[in-house]
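Engineer: pasting the sequence and the predicted model now:
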Amino acid sequence: MRRTIWLAASTLALALIGGCGSSSGGTAAPDTTPPSDTASQPTASPSMAASTRPREIKLDGKDPCGLISAQQRAKFSIEREPRPGTSDAFKASNCSFSTKVGVYRITAVTTEGVEAWRSGNRTGKAEEQQPIAGFPAIAVTLPNDDRSCSVAVDVADGQYLYSTAQVDKGKESELPAMCEAARQFAEAAMTTLTASS
């Protein structure tokens, strides 16, 4: 009888010792990963962002000027021809659409993902927005700039569509809701982009 109890106790002790440090079966295990310098900075995983997109739309080779149709330009009171350019900040192609009170701009960012704004790698305040055409979106405002607002639409891993609305100095009252204007312009561009991709 004593031998049976001793064997049962020994077996139980071995089972408990063998379970220490294992993460299976719900047992907590210590984290042995060395601390990272960026651990305190929140980052958005590209795969997490991808899971909320209805699909992926690559911007490589896309002409930003072609994302706003003539009919859409009329809706935004754009009377001049769009001007293609390059964004030094993003090292990406963009297109400017001038109005009587300011300018709209579309940039096809292919050099970084939208998580650059969420993680604080870029200067600016990012606020989550309702999705545009099912794609995650954020509004971006820059410090000391009360005349513009941008909306970034997460279209693919490492890429996003960046729509900016900027009002000319002295005409702020004519375009008071700049973030809403930037969003509407992004919606127009996304309508074209989703239809052609």
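Structural biologist: Received, thanks. Given the structure is predicted, the values throughout are model-derived calculations rather than measurements.

Engineer: hey, let's count contacts and neighbours off CA atoms from now on
Structural biologist: Will do.

Engineer: buried stuff in the one helix or strand Glu127 maps to?
Structural biologist: Secondary structure from DSSP states H and E places Glu127 in strand 125-132. For strand 125-132, burial by neighbour count (16 or more other C-alpha atoms under 10 Å) applies to 126, 132.

Engineer: for stretch 115-125, same thing?
Structural biologist: Neighbour-count burial for stretch 115-125 [16+ other C-alpha under 10 Å]: 115, 117-118, 124.

Engineer: do stretch 181-197 as well
Structural biologist: Neighbour-count burial for stretch 181-197 [16+ other C-alpha under 10 Å]: 181-191, 193.

Engineer: redo these as TSV? Include secondary structure and distance to Ser45.
Structural biologist: Listed next are those as TSV, based on DSSP: H, G, I helix; E, B strand; the rest coil; distance: C-alpha to C-alpha, whole Å:
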residue	secondary structure	distance to Ser45
Ala181	helix	29
Ala182	helix	25
Arg183	helix	24
Gln184	helix	27
Phe185	helix	27
Ala186	helix	23
Glu187	helix	24
Ala188	helix	27
Ala189	helix	25
Met190	helix	23
Thr191	helix	26
Leu193	helix	24
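
Engineer: take the one below as the second:
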Amino acid sequence: MRSRMLLAGLGAVLLGITGCTTSETGSPTTSATAVDGPSTSKPTSTKPASQTVEIPARPKELKLNAIDPCALFTDGQRGQLKINRSRLTTNNSDVWRGSKECVLNVQAQQPYYDYAALLITSEGIGPWLTGKRNVDADLISVAGFAAAKTVFKGSSNERNSHECAVSVDVAEGQQLMVSMNLTSRNAFTQDQICQMTEKAAEMAVTTLQTLA
């Protein structure tokens, strides 16, 4: 259950904003690996009035509907990430209930942590970049695709933080969310957790391009 805390928590965030958004302030920022400036090609979607960041055009459409999330990591990639076990399941959060998900465990030796790959086909990454959700968000690039890197608001510089998520703009109205949940207390800093999450997300997108 611990391995899915981030996804469940993000689902709760979505429920919260449907009732009230006045307490969820702030604007997304741009990290050192951010996508700078508008794309020179025609964007695949327009910028909603509530969205504060322009999302560059994706290089191609990678539909998630027929994808097995556990197939997004090859044996070689699993070895690099130290993954020793995985299981296919469905998300049970109120927002993304029924979405296909793969939980991947790193438990052969300490520090212990989990990755999760969630296939969201009900919305793109735009809502993460509105500044209205209870997250600190950066617009970054993952394997050439725009992505929203998110941590719970205010946890960006905390040593005892244990979660990070990277949601990749893979297709219109769809996102591939790769998250990491640290179960060994204080084993990594927040920056290290997010760097590891970005690495896993890049691997997943690279493999997705061979499957979609």
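Structural biologist: Yep, that arrived. Here the structure is a predicted model, which is why all the values come from computation and not from measurement.

Engineer: what's the helix or strand for the spatially most central residue of structure 2?
Structural biologist: Central residue of structure 2 (C-alpha atoms, centre = their mean): Val166, 2.5 Å from the mean position. Element membership for Val166 of structure 2, per DSSP H and E: strand 163-171.

Engineer: so that strand matches what in structure 1?
Structural biologist: Under TM-score structural alignment, the counterpart of strand 163-171 of structure 2 in structure 1 spans residues 148-156.

Engineer: tell me how far that stretch is from the chain's mean position?
Structural biologist: 7 Å (C-alpha atoms, centre = their mean, to the nearest Å).

Engineer: mean per-residue distance, it versus structure 2.
Structural biologist: For stretch 148-156 of structure 1, the mean distance to aligned residues of structure 2 following superposition is 0.7 Å (mean C-alpha distance after the TM-score superposition for structure 1).

Engineer: again with stretch 179-192 of structure 1
Structural biologist: Relative to structure 2, stretch 179-192 of structure 1 is 0.6 Å off (mean C-alpha distance after the TM-score superposition for structure 1).

Engineer: so what touches that stretch?
Structural biologist: 67-69, 72, 104, 106, 132-133, 139, 148-151, 153, 161-165, 175 (C-alpha atoms under 8 Å, 6 or more residues apart in numbering).

Engineer: can you give me the strands for structure 2?
Structural biologist: 85-90, 100-106, 113-120, 135-142, 145-152, 163-171, 174-182 (DSSP state E).

Engineer: make TSV out of those strands and add distance to Gly11 of structure 2.
Structural biologist: Formatted as TSV, those follow (distance: least, C-alpha to C-alpha, whole Å):
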stretch	distance to Gly11 of structure 2
strand 85-90	14
strand 100-106	14
strand 113-120	12
strand 135-142	12
strand 145-152	12
strand 163-171	13
strand 174-182	12
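
Engineer: looking at those, which is closest to Asn65 of structure 2?
Structural biologist: When the strands of structure 2 are compared by C-alpha to C-alpha, strand 113-120 sits nearest Asn65 of structure 2, at 8.0 Å.

Engineer: which residue numbers in structure 1 go with the closest one?
Structural biologist: Using TM-score structural alignment, strand 113-120 of structure 2 pairs with 102-109 in structure 1.

Engineer: over to stretch 59-75 of structure 2?
Structural biologist: Going by TM-score structural alignment: stretch 59-75 of structure 2 matches residues 54-70.

Engineer: what does the matching stretch contact?
Structural biologist: Contacts for stretch 54-70 of structure 1 (C-alpha under 8 Å, 6+ apart): 50, 82-84, 93-96, 106-110, 134-135, 155-157, 159-161, 188-190, 192-194, 197.

Engineer: that stretch: which residues count as buried?
Structural biologist: 56-59, 63-65, 67-68.

Engineer: can you tell me which residue in structure 2 aligns to Ala188 of structure 1?
Structural biologist: So Ala188 of structure 1 corresponds to Met203, using TM-score structural alignment.

Engineer: so how far is Gly19 of structure 2 from its match?
Structural biologist: 36 Å (C-alpha to C-alpha, to the nearest Å).
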